[in-house]
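**Q** A predicted structure for the sequence below; I have some questions about it.
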Amino acid sequence: MSHVQSVERTLKILEILADSPEGLSVTALSKTMELAKSTVHRLLSTLVSKGYVQQNEQNGHYQLGIQCLVIASSLLNNLDIRTVAKESLNSLAVSSGEVVHLCIEDKNEVVYIDKVESDQTLRMYSQIGRRAFMHCTGVGKALLSGFTDKKLNHLIDEKGLRKFTDYTITEKDALRKELTEIRERGYAIDEQEHELGIRCIAAPVFDHEGNVVAAISIAGPADRVTKDRVNGELAKEILAQSQMISRKLGYLK
């Protein structure tokens, strides 16, 4: 497959700036990309003229521009699952008092496509548009419960089973056993496997053909989202809402 170098470099700039909310100078960008400052400046000038990048007048640093948000919003608005799931997400947030997520799988990764914040302060990794590994998150394991053995093996070969905390599942057989349990009970649990102190319960969402197309979750501090609460009231709530979303997508089981 042939690639257009200038396009690749331009996209790389956008990806780097996306991970640098405070912005970067031309010097920092050129160093990161291992390109001449003149080349990076030329690419930036085009991006600025089209609104995809903006320059901070105070420090001269470059940041993502409004046009990126316009495109991202258009994409998100066209993901029907967000519209279908919105009522259920809000309902879960109110009933649980915790943070609620809606996620999909893309290229063997979790992508957060919607989030309802809790009234209570909580610092978490998740935010709309962010990606995460699948084996160590509640939503990721809920999505993995719909994978075939072949697809699961491919994911493990490609992504590995990286350890984030002492609770992270890092063995293939242990992950397969976990997925079997998830299919049986209908929901997944992130037992502080991605972030210490954060416990999560998640459930898969099915389309009209019975495919797992998304996952929803409730997450919060482990001392508030206790094991008893997860396996009791939260399990009932998230299963009810995941089933409701699935029915709206045409799932009849």
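**A** Arrived safely, thanks for sending. Numbering: from 1, shown residues only.

**Q** from here on, just use CA atoms for contacts and neighbour counts.
**A** Fine.

**Q** start to end distance for stretch 158-173?
**A** End-to-end distance of stretch 158-173 (CA to CA, to the nearest Å): 17 Å.

**Q** same question for stretch 85-104.
**A** Here the two ends of stretch 85-104 are set 12 Å apart, with distance taken as CA to CA.

**Q** what's next to it, contact-wise?
**A** 82, 110-120, 139, 143, 213-220, 234, 237-238, 241-242, 244-245 (CA atoms under 8 Å, 6 or more residues apart in numbering).

**Q** and for stretch 185-194?
**A** 136-139, 141-142, 164-169, 182, 198-204, 222, 235, 239.

**Q** so how far is that stretch from its chain's centroid?
**A** 15 Å (CA atoms, centre = their mean, to the nearest Å).

**Q** buried residues in that stretch?
**A** G186, Y187, A188, I189, D190, E191, Q192, E193, H194 (16 or more other CA atoms under 10 Å).

**Q** quick check, nearest of these to Q67?
**A** Taking CA to CA as the measure, Q67 lies nearest H194 of the buried residues of stretch 185-194, at 32.3 Å.

**Q** ok, now how distant is that closest one from C103?
**A** 16 Å.

**Q** how about Q243?
**A** Q243 is 15 Å from C103, by CA to CA.

**Q** neighbour-wise, which of these two wins?
**A** More crowded of Q243 and C103, by other CA atoms under 10 Å: C103, with 30 against 19.

**Q** which residue, other than its chain neighbours, is closest to that one?
**A** Y112 (4.5 Å; CA to CA, 6 or more residues apart in numbering).

**Q** give me the element that neighbour is part of.
**A** Assignment of secondary structure by DSSP states H and E places Y112 within strand 109-116.

**Q** who touches whichever helix or strand comes after that strand?
**A** Next helix or strand after strand 109-116 toward the C-terminus (DSSP H and E): strand 131-132. Where contact means CA under 8 Å, 6+ apart, the residues beyond strand 131-132 that reach it are E109, V110, V111, Y112.

**Q** what is the burial count for the first one?
**A** What that stands for is E109. If we define neighbours as other CA under 10 Å, then E109 has 19 of them.

**Q** and it, what is it in contact with?
**A** R131, A132, F133, M134, G140.

**Q** structure B:
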Amino acid sequence: MNAVQDGDGDAGSEKERRGIQSIEAGGQLLLALGAQGRPMPLRELARAADMAPGKAHPYLVSFSKLGLVTQEPSTGHYWLGPTAMQLGLVTLRMLNPVREAIPFAERLATQQGHSVALSVWGNQGPTIVFLFDAIYPLHTNIRTGTVMSLAGTATGRLFAAYLPPRLIEESLREDNRRLGPDIAKPIEAEQLQPMLNEVRRHGLSRSVNNPTPGVCSFAAPVFDYSGNIVLGITLMGRSSSFDPDWDGPQAKAARACGAEVSKRLGNLTPRTG
């Protein structure tokens, strides 16, 4: 009796996991439209979804009735419909950049063994809002709530590179006043612009033994669906175990993490220039 009950339970779980294949198949058409990012003719859309046009068409008719796709009268091309757009907007409104970034940042810290900090643009400038410690003692004065120097830190220069200049002008003027004991050598104004250009060129900001001697870091931008920077992810560690090369493992890991979170926030083509 017990064996029969156990078998029935397993069968029920398997049915629940199996789902409805026709919905999954039709969903490939929606995914293909989203991935291509443009209206598509039936044959091209079907090919992108790895489906025969004759099979794809009934799905598109049903999706059109639901408003998930629409067909352009002039060309007959298919595109995402008003219902799909509305669902996307609802999702974007509910997204919280910090909440979305936390699991990615934690994984980055675990994989690399170094510290990872999440920062946002606050009332006084770039502000640390979350910190994952390294697996070894790392001596910095960075804590949750720390306001970072805009010119003198990798985190600060990241925001300076991607925010509108008029927004950061006042913070740059106040930078020297806000410098804490963790800032060893502030960056001079004439040095700043070339460094910001470097950030945009590499899609990363970098600090090597400055402001804190013996500590290197890479800060990666996170962009939202509108292409605006909303978050910084800073990977930092001891110079002795941290590769400062722009194409080194730490740089690649930080850059990839920023791109992953950007994608979660609806940005498929993060700016790097």
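**A** Sure, I can see it. Everything quoted here is computed from the prediction, not taken from an experiment.

**Q** for the two chains, what TM-score is obtained?
**A** Once superposed, the chains reach a TM-score of 0.62 (TM-score structural alignment, normalised by the length of the first structure), with 173 aligned residues with a CA RMSD of 2.2 Å.

**Q** now the contacts of stretch 185-194 of the first structure: which count as buried?
**A** For these, a burial check counting by 16+ other CA under 10 Å picks out 136-139, 141-142, 164, 168-169, 182, 198-204, 235, 239.

**Q** how far does stretch 30-46 of the first structure sit from the chain's center?
**A** Using CA atoms, centre = their mean, the offset of stretch 30-46 of the first structure from its chain centre is 30 Å.

**Q** that one: end-to-end distance?
**A** Chord length of stretch 30-46 of the first structure, first to last residue, is 16 Å (CA to CA).

**Q** what range in the second structure does that stretch sit on?
**A** Following TM-score structural alignment, stretch 30-46 of the first structure has no partner segment in the second structure.

**Q** repeat for stretch 137-151 of the first structure
**A** Against the second structure, stretch 137-151 of the first structure falls on residues 153-167 (TM-score structural alignment).

**Q** in the first structure, what residues pair with stretch 54-70 of the second structure?
**A** So stretch 54-70 of the second structure sits over no part of the first structure, by TM-score structural alignment.

**Q** who touches that stretch?
**A** Applying CA under 8 Å, 6+ apart, the contact partners of stretch 54-70 of the second structure are 26, 29-30, 42, 46, 71, 78-84.

**Q** related to what we said a few turns ago, ok now do the residue nearest to C103 of the first structure, which residues does it touch?
**A** Residues in contact with Y112 of the first structure, defined by CA under 8 Å, 6+ apart, are H101, L102, C103, I104, S126, Q127, I128, G129, R130, R131.

**Q** so where does S91 of the first structure fall, helix or strand?
**A** Here S91 of the first structure is assigned to helix 80-96, by DSSP H and E.

**Q** would you mind identifying the next helix or strand past that helix?
**A** Immediately after helix 80-96 of the first structure, counting by DSSP H and E, sits strand 99-106.

**Q** what's K252 of the second structure aligned with over in the first structure?
**A** Per TM-score structural alignment, K252 of the second structure is aligned with K236.

**Q** hang on, I meant E106 of the second structure
**A** E106 of the second structure maps onto N90 in the first structure, by TM-score structural alignment.

**Q** V261 of the second structure -> the first structure?
**A** That one, V261 of the second structure, aligns with I245 by TM-score structural alignment.

**Q** residue contacts, its match?
**A** Going by CA under 8 Å, 6+ apart, the list of residues near I245 of the first structure reads V84, A85, S88, V205.

**Q** distance of it relative to L234 of the first structure?
**A** 16 Å.

**Q** equivalent analysis for L152 of the first structure, please.
**A** From L152 of the first structure to L234 of the first structure the distance is 28 Å (CA to CA).

**Q** the two: who's more crowded?
**A** A direct count of neighbours by other CA under 10 Å for L152 of the first structure and L234 places L234 higher, at 23 against 18.

**Q** contacting residues for that one?
**A** S96, I201, I218.

**Q** and of the residues you listed, the nearest to T226 of the first structure?
**A** I201 (10.5 Å).

**Q** re the thing from before, turn the contacts of L234 of the first structure into a markdown table, including distance to R229 of the first structure.
**A** Below are the contacts of L234 of the first structure laid out as a markdown table (distance: CA to CA, whole Å):
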| residue | distance to R229 of the first structure |
| --- | --- |
| S96 | 10 |
| I201 | 10 |
| I218 | 11 |
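
**Q** ok, those residues vs T32 of the first structure, which is closest?
**A** I218 (36.9 Å).

**Q** number of nearby residues for the equivalent of the closest one over in the second structure?
**A** Aligning on TM-score structural alignment places I218 of the first structure opposite L235 in the second structure. L235 of the second structure sits with 32 neighbouring residues when counted by other CA under 10 Å.

**Q** the one 10 residues further on now?
**A** The criterion is other CA under 10 Å. On that basis, D245 of the second structure has 13 neighbouring residues.

**Q** swap in D223 of the first structure?
**A** As a burial measure, D223 of the first structure scores 10 neighbours (other CA under 10 Å).

**Q** which residues touch it?
**A** G197.
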